[in-house]
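K.L.:
My questions are about this predicted structure, shown below with the sequence.
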Amino acid sequence: MTALSRISANSNTEHGPETATGRARTRAPRPGAIAAWLLGVAALVVAMVVVGGITRLTESGLSITEWKPVTGAIPPLGRADWQAEFELYQRTGEYRTVTGPAGMDLAAFKFIYLWEWSHRLLGRLIGLVFAVPLALFWLRGAIPEGYKPRLLALLALGGLQGAFGWFMVRSGLSVEMTDVSHFWLSIHLLTALVTLAGLVWTALDLRRLASTGDNAPARLTGPAVAVGAVLVVQLVLGAWVAGLNAGLASDSWPLMQGRVVPEVDWSRGAFFAATHDPFFIHFLHRWWAWIAAAALIVLARRAKPLNPAVARTIHVAVGTQILLGIATVLTGVSLWIAVAHQLVGALLVASFAWGAHVIGRRDQAIPLATRPVTGPARAAANP
């Protein structure tokens, strides 16, 4: 063999396997990296909920009257553009009935417009932060087996969130309306919170896969479903309180108007009162909170033997949320206290997802050495 041949052979021996290994490493599943990415997206969804809360509390949601998914990312750049947007807003019932008679000028309109624009821009950013890395992970073969449908479902939920947001805005644009539909508001908010819970749950499954190699997803147990249902009722009531401005129905606690049960208009029936009367909805949200708190504490107690950290997190989130809810009432819906209330509500949903995930792995939390040996393993151990 010539010297040149030996050099070529050595080069192939040294670099060939390394290159193949590098290609294998590039295409190997990366559950840890995907979990970190999903938790980052979850943090952005929490920020989205906060900005959405500010948008609602400042009555900014109807300031942008058109749906422009791409060009809408650019705000008005000159006075003529601002004036054109203001004129579109002046056609709404909200302006004609509420903000116009109150003396809203162009400067005040810019304030509410920029909050709504920021809310929509953050939604676009979340879409990009999810879709682009998802495509890259997919093309590189980095998504573990069984997770592609889940990730596509989360992407679809994000798309629905944007669509529901527009349906919500459109519901308030007629001259007869002075606000968005509180039903669409609750759908919009719940979709965001379900997406948040799904992101956290999937990230936890992937973190376990990365640390233990166990690719079996956590189960959604009966107790978790029950607690989740109680929590959903409270979240819907909270959205209706926001949509109907029912937080202003009382500035005292625990009584409303000096009574336990406020005066309610029952003339159109109990169902209408429970879905439209701001005083009764405020009352329901105020007292259902204790049922939700009890349910979450039960969940925390079930999770504590398996993961004390999640139990502490749920307890802190529940206590903080109740205190902020009371403070929101007593301050007459102070902007930043109400925003903090909504922030902790989103964090409470994330902590619920964590706790439900923990108890969904109860059987898998038993140390391997103490598990009963069954099936082929038992037969092998006892020939």
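P.N.:
That came through, no problem. Numbering: from 1, shown residues only.
K.L.:
going forward, measure contacts between C-alpha atoms and count neighbours the same way
P.N.:
Noted.
K.L.:
pretty sure Pro76 is in a strand, no?
P.N.:
No - per DSSP: H, G, I helix; E, B strand; the rest coil, Pro76 lies outside any strand segment and is coil.
K.L.:
What about it, how many residues nearby?
P.N.:
16 (other CA atoms under 10 Å).
K.L.:
cool, the one 4 residues further on as well?
P.N.:
Other residues near Ala80 come to 10 when the count uses other CA under 10 Å.
K.L.:
quick one, what contacts it?
P.N.:
With contacts taken as CA atoms under 8 Å, 6 or more residues apart in numbering, Ala80 has no neighbouring residues.
K.L.:
What of the one 3 residues further on?
P.N.:
Contacts here follow CA under 8 Å, 6+ apart; on that basis Gln83 touches Leu106.
K.L.:
Would you mind measuring from it to Arg91?
P.N.:
Gln83 is 13 Å from Arg91, where distance means CA to CA, to the nearest Å.
K.L.:
intersection of neighbour lists for the two?
P.N.:
Listed as contacting both Gln83 and Arg91 by CA under 8 Å, 6+ apart is no residue at all.
K.L.:
start to end distance for stretch 271-286?
P.N.:
Across stretch 271-286, first to last residue, CA to CA, it's 18 Å.
K.L.:
So which residues make contact with that stretch?
P.N.:
With contact meaning CA under 8 Å, 6+ apart, stretch 271-286 is reached by 234, 237-238, 240-241, 244-247, 249-250, 256, 261-266.
K.L.:
Now do that stretch: distance to the chain's middle.
P.N.:
Taking CA atoms, centre = their mean, to the nearest Å, one finds the center of stretch 271-286 at 24 Å from the center of the full chain.
K.L.:
got the buried residues for it?
P.N.:
Neighbour counts using 16 or more other CA atoms under 10 Å place 273-274, 276-286 of stretch 271-286 among the buried residues.
K.L.:
What is the nearest of the residues you listed to Gly375?
P.N.:
Comparing the buried residues of stretch 271-286 against Gly375 with CA to CA places His285 closest, at 51.1 Å.
K.L.:
putting a second one here so we can go through both:
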Amino acid sequence: MNAKSPAPQISLARPVAIANWLFVVATMVVIIVMVGGITRLTESGLSITQWNPVTGVLPPLSEQAWQAEYNLYRQTPEFIYEAGPAGMTLSDFKFIFFWEWFHRLIGRLIGIAFALPLAWFWIRGSIPKGYKLRLLALLALGGLQGTFGWLMVRSGLSGTMTDVSHFWLSIHLLTALFTLGGLVWTALDLRALARNAAARPSRLTGVAILAAMVLFLQLLLGAWVAGLNAGHASSDWPLMQGRFIPEYDTTKGLFWAVTHDPFLLHFLHRWWAWVAVAALVWLARCVRKTDRRASKAVHSAFGTQIILGIATVMTGVELWLAVAHQLVGALLVIATAWAMHSAGRRDGTAL
């Protein structure tokens, strides 16, 4: 009598469902990056002086509560040296409070939107082999993002600084963008796995690493420009105040100038952009034959970003143009992660 063959095991892994969930979270990250830009541009970031993870979900619900929050804000250097002398009213305070509160609310929603489905997929055994640690790392990055956000706010609540530290602002923003890239990369790996059970994760290629490094530096410069309000250093283009290279302060050394002088940082950000364009064109050309959509996405994103950057400068940092510039920056990160992933696909095919 022939022995019965073992019944085939049915995999509980759901790579498509997890990939779709990660794309939803990535969309939320893009939204919070955009709202973060509004928060920065409206000088709203220091309006909430405390971090209350639970009770802070609700805004003030009475005039007495509003007055209490306003009184706390009135003790900050930003109010003492800038907002107060400018004649800020309680109504003005409510406007800036809203954007910081909304920014924090979206951050909380992202945490819930990531942690709860992750637990659900984990309990049901739906996470494919080899992806649990990666998903936990993305969760940890989200937690770090919240911590960095509070450290950024705290940096502007004492001393004589009327803004948050541009270093902490860059850490806060770049962590969000790095997490965004990780979400997209992981989702693309899972989609490849859904198409082919033997698919291996995409690898980093030399051109992808180079493009990522060049783009990282451009994003870092952009964050410093935002943190130091250096976008206002010039409203003409391609020259700055009638000169190609503007005057900048070197009395404290070149390193200080590169990291603190708004004129030099504005200059570096606007011209390093073309180095980033060259690196991204190279990356896009590398994947043009295997993934034409990724190549087009990179070209479209950096083209739009350049136009928005110039328009932002020439309009004296018009609010919605500057916000669009930051939004498209996040979309450029997505497009770059997509192209980098395609460049490292082991099967050489597009998703």
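P.N.:
Received it, and whenever you're ready, just let me know what you need. Source: prediction; values computed, not measured.
K.L.:
Just give the TM-score of the two.
P.N.:
Here the TM-score for the pair of chains, by TM-score structural alignment, normalised by the length of structure 2, is 0.96; 344 aligned residues with a CA RMSD of 1.4 Å.
K.L.:
quick one on the thing from earlier: buried subset of the contacts of stretch 271-286 of structure 1 as a ChimeraX selection?
P.N.:
Buried subset of those, written as a ChimeraX selection, criterion 16+ other CA under 10 Å:
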select :234,237,238,240,241,244,245,246,247,249,250,256,262
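K.L.:
Show me the contacts of stretch 271-286 of structure 1 that map onto helices.
P.N.:
Gln234, Leu237, Gly238, Trp240, Val241 (DSSP state H).
K.L.:
Mind putting these into JSON lines with distance to Glu18 of structure 1?
P.N.:
Output for those, formatted as JSON lines (distance: CA to CA, whole Å):
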{"residue": "Gln234", "distance to Glu18 of structure 1": "56"}
{"residue": "Leu237", "distance to Glu18 of structure 1": "59"}
{"residue": "Gly238", "distance to Glu18 of structure 1": "57"}
{"residue": "Trp240", "distance to Glu18 of structure 1": "60"}
{"residue": "Val241", "distance to Glu18 of structure 1": "61"}
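K.L.:
What span of structure 2 is stretch 340-358 of structure 1 aligned with?
P.N.:
Under TM-score structural alignment, the counterpart of stretch 340-358 of structure 1 in structure 2 spans residues 324-342.
K.L.:
roughly how far is the matching stretch from the heart of the chain?
P.N.:
Relative to the centre of its chain, stretch 324-342 of structure 2 is centred 10 Å away, using CA atoms, centre = their mean.
K.L.:
That stretch vs structure 1, average distance?
P.N.:
Taking mean CA distance after the TM-score superposition for structure 1, the mean distance separating stretch 324-342 of structure 2 from the aligned residues in structure 1 is 0.3 Å.
K.L.:
now what about that stretch, what contacts it?
P.N.:
Outside stretch 324-342 of structure 2, the residues that touch it by CA under 8 Å, 6+ apart are 30-31, 33-34, 37, 177, 180-181, 184-185, 188, 202-205, 208, 212, 280, 283-284, 287, 290-291, 294-295, 297-298, 301-302, 304-305, 308-309, 312, 348-350.
K.L.:
likewise stretch 205-212 of structure 1?
P.N.:
With contacts defined as CA under 8 Å, 6+ apart, stretch 205-212 of structure 1 is touched by Arg30, Pro31, Gly32, Ile34, Ala35, Asp214, Asn215, Ala216, Pro217, Ala218.
K.L.:
Could you give the residue range in structure 2 aligned to that stretch?
P.N.:
Going by TM-score structural alignment: stretch 205-212 of structure 1 matches residues 189-196.
K.L.:
quick check, distance from the matching stretch to the centre of its chain.
P.N.:
On the basis of CA atoms, centre = their mean, stretch 189-196 of structure 2 sits 26 Å off its chain's mean C-alpha point.
K.L.:
again, but for stretch 360-369 of structure 1
P.N.:
Taking CA atoms, centre = their mean, the mean C-alpha location of stretch 360-369 of structure 1 is offset from the chain mean by 29 Å.
K.L.:
same question, stretch 137-151 of structure 2
P.N.:
Centre-to-centre, stretch 137-151 of structure 2 and its host chain are 12 Å apart (CA atoms, centre = their mean).
K.L.:
and that stretch, which stretch of structure 1?
P.N.:
Taking TM-score structural alignment, stretch 137-151 of structure 2 hits residues 153-167 over in structure 1.
K.L.:
which residues of structure 1 does stretch 49-58 of structure 2 align to?
P.N.:
The counterpart of stretch 49-58 of structure 2 in structure 1, counting by TM-score structural alignment, spans residues 65-74.
K.L.:
Could I get the buried residue list for that stretch?
P.N.:
Residues of stretch 65-74 of structure 1 classed as buried: Thr65 (neighbour count, 16+ other CA under 10 Å).
K.L.:
what sits up against it?
P.N.:
Contacts of stretch 65-74 of structure 1 (CA under 8 Å, 6+ apart): Leu88, Tyr89, Trp117, Arg120, Leu121, Trp166, Val169, Arg170, Leu173.
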